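>>> let's see this in three dimensions:
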Amino acid sequence: MDKILVTGGAGFIGSHVVDLLVEQGKEVIVVDNMSTGSYENINKDVKLEETDITDNRGLNEVYNKHLGIAGVVHLAAQSKVGPSVDDPGNDANINIQGTINLLELCRKNNIKSFVYASSAAVYGHAEQLPITERAETNPLSPYGVSKLAGEEYVKAYGRLYGMDVFALRFANVFGPRQSPHTEAGVISIFIEQLLQGKRPVIFGDGKQTRDFIYVKDIAEAVVSCLTNKDKQASNNAVYNVSTCSETSIDHLLSNLCEIMEISNNPRFEEERPGDIKYSYLDNSKLKTDFNWEPRTSFKKGLEQTVNYYINKK
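This next block holds a predicted model:
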């Protein structure tokens, strides 16, 4: 498998996936409408096609221009909860219809490998921790609903057309290139606030926990699914991608302040409605099936992320 199409390849996670694919000698075509992606993130050895995943004609033109695509990594998405609540139709158009458009592109052109970026948001409030892939899905927002719907379409195409499909439910991803303007980017938000001399804001008591996973470990999981030739198509190829450990927000901030040698003096504000209190995901299924595991410790990942933002200033 030498030619891979990556949607959202100019974005935070996508650019790291692209870098790893290039490192492994793959020819990569990036599809990105550049609404949130950055030209700075784009690997110099890839071909960029500025096309929207909701544009069928544009997607077909990309394929005809780059015949022989063997696999698709679908990372482009509307990824914010707030806008999904304000405009669920737009959220569904991007996350559901856009996914269908790509699956149809694969069906029509006999592309047999498809990796889909889903989210822990599909679970909602979980009754048991760690959360396994067998846990009930109760998304709390249109965003979570649209990512779950995308999973179901991906699995259906796998069953109908014998495609190797994988839906990867990402935990809280962090690392270099993450925008501090995203809802999920609490680490990049804290770093920016600290660098600006501001007091970081913690909503609630800071005891809420999340499963923070370094972006390069996410990239390795994506590429493992895409390139593992021993893995057969599955009717339920859903995987958590996580560290299977929980870190509280106040502990996170304490670590950052220690690394940056800044006093830890957060400002506490009222807990936000709908925020999940405790969350971390079981990753044993992915570890067993693909011999994958996260290799970057939380502290090391924080250090590398801080260095990135300091050097960027």
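>>> from now on I want contacts and neighbour counts done on CA atoms only, so please keep to that.
OK.
>>> show me the contacts for L194.
Neighbouring residues of L194 by CA atoms under 8 Å, 6 or more residues apart in numbering: P200, I262.
>>> for the comparison step, fold the sequence that follows:
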Amino acid sequence: MKYIILGGNGFIGSYIVDILIEKGHEVTIFDRGTEKFRDSLSNVNYVYGNIDDHTLIKETFAEKDILIHCVSTTVPFTSNNNIEFDIESNLINSVKIFRIACEQNIKRIVYLSSGGAIYGEAEVIPITENSQTNPISSYGITKLAIEKYLAYFSSNYGIEYNIIRPSNPYGPRQNPFGNQGVISVFLGKVLRNESIEVWGDGEISKDYVFIEDLAESIYEASISEQTSQIFNIGSGTTISLNKIINTIKEVTEKDLLVNYYPTNKFDVQHFCLDIEKAEKILNFKPKVNLKHGISMTWEFVKSLK
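Take a look at the predicted model:
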């Protein structure tokens, strides 16, 4: 099959690419720039540009079979700072991308949505795919709207789709020097002997999934006989920030300085995803536990010294 990966040089996208190559598929990556933490791959076709360059996207989509859309220009915090940009760069561009995909006869779209931001503060945990969606950030609202438009294009133009709602992914090749992904960011702080900043009392508990497990589920969604589905992908357990910090102490064997600050209103405080549907349909099973995942991520972070 011929795959096109929007954002294939990003953290999540790069692991999807690895699986596709392993499975023997033809891979084209559309991204703004090269991978941050490894060289370009010889057996991948790279197209560089912005997702608002619809002429280039149309050319790139020609004669492709499956589109995996894992691009987002915002995260929950930044989306609230500039809601108009979030809508224009993500929602409007995604709608245009879906239309082009239909025009270019792409058979299926797999869209990477959000497990935490979509649902908001859930009344019942674990959260199923049928739980109420009450996003508390522009990021979550936009993700939900993109899902709805994808279903619209499927109903009206016949293109197949599946949607992945992941919990918090982490692992090697996630940027430890940015502001997204608490495990990697915390490990980056440890590497530089800096204090760790925690918003709240550290008892915020969320669902974390190792990147290789997430990427495998995305691939399975791209080949599944069942379509028009939404899948939660996570570990099925909740882990507090304090537990993450204690595990990091154990793995790194370092004393950590942790500073606590008032909580952020844009951030969901507690969530855990019900992954039963993905287990049944995608044969999904989280293979990497927290300590092992943090150990592998720490080895990667140390290599950046």
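>>> what stretch of structure 2 does the helix ranked longest in structure 1 fall on?
In structure 1, ranked by residue count with DSSP state H as the criterion, the top helix is helix 142-161. Using TM-score structural alignment, the residues of structure 2 aligned to helix 142-161 of structure 1 are 138-157.
>>> give me the mean deviation of that stretch from structure 1.
Its aligned residues in structure 1 lie a mean 1.1 Å from stretch 138-157 of structure 2 after superposition (mean CA distance after the TM-score superposition for structure 1).
>>> so how far is that stretch off the chain centroid?
From the chain centre to the centre of stretch 138-157 of structure 2 is a distance of 16 Å (CA atoms, centre = their mean, to the nearest Å).
>>> what of stretch 52-72 of structure 2?
Between the mean C-alpha point of stretch 52-72 of structure 2 and the mean C-alpha point of its chain there is a distance of 18 Å (CA atoms, centre = their mean).
>>> any idea what sits nearest E293 of structure 1, other than its immediate chain neighbours?
Counting by CA to CA, 6 or more residues apart in numbering, E293 of structure 1 lies nearest to K287, which is 5.6 Å off, once chain neighbours are set aside.
>>> state the distance from the equivalent of the one you found over in structure 2 to F266 of structure 2.
Using TM-score structural alignment, the partner of K287 of structure 1 in structure 2 is E279. Here the criterion is CA to CA, to the nearest Å. By it, E279 of structure 2 lies 30 Å from F266 of structure 2.
>>> and the next helix or strand past the longest helix of structure 1?
From helix 142-161 of structure 1 onward toward the C-terminus, using DSSP states H and E, the following helix or strand is strand 164-170.
>>> and Q174 of structure 2? What does it align with in structure 1?
Counting by TM-score structural alignment, the partner of Q174 of structure 2 is Q178.
>>> and if you look at I97 of structure 2?
With the correspondence set by TM-score structural alignment, I97 of structure 2 lines up against L102 in structure 1.
>>> K300 of structure 1 versus that match, what's the distance?
Look at L102 of structure 1 and K300 of structure 1: by CA to CA, they are 36 Å apart.
>>> and the two? Which one has more around it.
In terms of neighbours (other CA atoms under 10 Å), L102 is the more surrounded of L102 of structure 1 and K300; the figures are 23 against 12.
>>> before we move on, which element is the more buried one in?
Under DSSP H and E, the secondary-structure element containing L102 of structure 1 is helix 98-109.
>>> any buried residues in that helix, and which?
Of the residues in helix 98-109 of structure 1, those buried under the neighbour-count criterion (16 or more other CA atoms under 10 Å) are G98, T99, I100, N101, L102, L103, L105, C106, R107, N109.
>>> and for the nearest residue to T7 of structure 1 once chain neighbours are set aside, the neighbour number?
The shortest distance from T7 of structure 1 to any residue that is not its chain neighbour, by CA to CA, 6+ apart, is 4.6 Å, and that residue is V31. Burial measure for V31 of structure 1: 25 neighbouring residues, criterion other CA under 10 Å.
>>> circling back: show me what the helix holding L102 of structure 1 is packed up against.
Counting contacts by 3 or more CA pairs under 8 Å, 6 or more residues apart in numbering; DSSP states H and E, helix 98-109 of structure 1 packs against helix 56-65, helix 142-161.
>>> turn these into TSV, columns for distance to Q208 of structure 1 and mean neighbour count.
Rendered in TSV, the data for those read as follows (distance: least, CA to CA, whole Å; neighbours: other CA atoms under 10 Å):
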stretch	distance to Q208 of structure 1	mean neighbour count
helix 56-65	41	15
helix 142-161	20	21
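>>> measure stretch 106-122 of structure 1 end to end?
Across stretch 106-122 of structure 1, the straight-line distance between its terminal residues is 25 Å, by CA to CA.
>>> including distance to V72 of structure 1, could the helices and strands packed on helix 98-109 of structure 1 go into TSV?
Converted to TSV, these look like this (distance: least, CA to CA, whole Å):
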stretch	distance to V72 of structure 1
helix 56-65	11
helix 142-161	12
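>>> tell me the residue in structure 1 aligned with G120 of structure 2.
Correspondence of G120 of structure 2 to structure 1, assessed by TM-score structural alignment: G124.
>>> its match contacts I131, doesn't it?
No. With contact defined as CA atoms under 8 Å, G124 of structure 1 does not reach I131; the gap is 10.4 Å.
>>> ok, A126 of structure 1 - contacts?
Under the criterion of CA under 8 Å, 6+ apart, the neighbours of A126 of structure 1 are A135, E136, S279.
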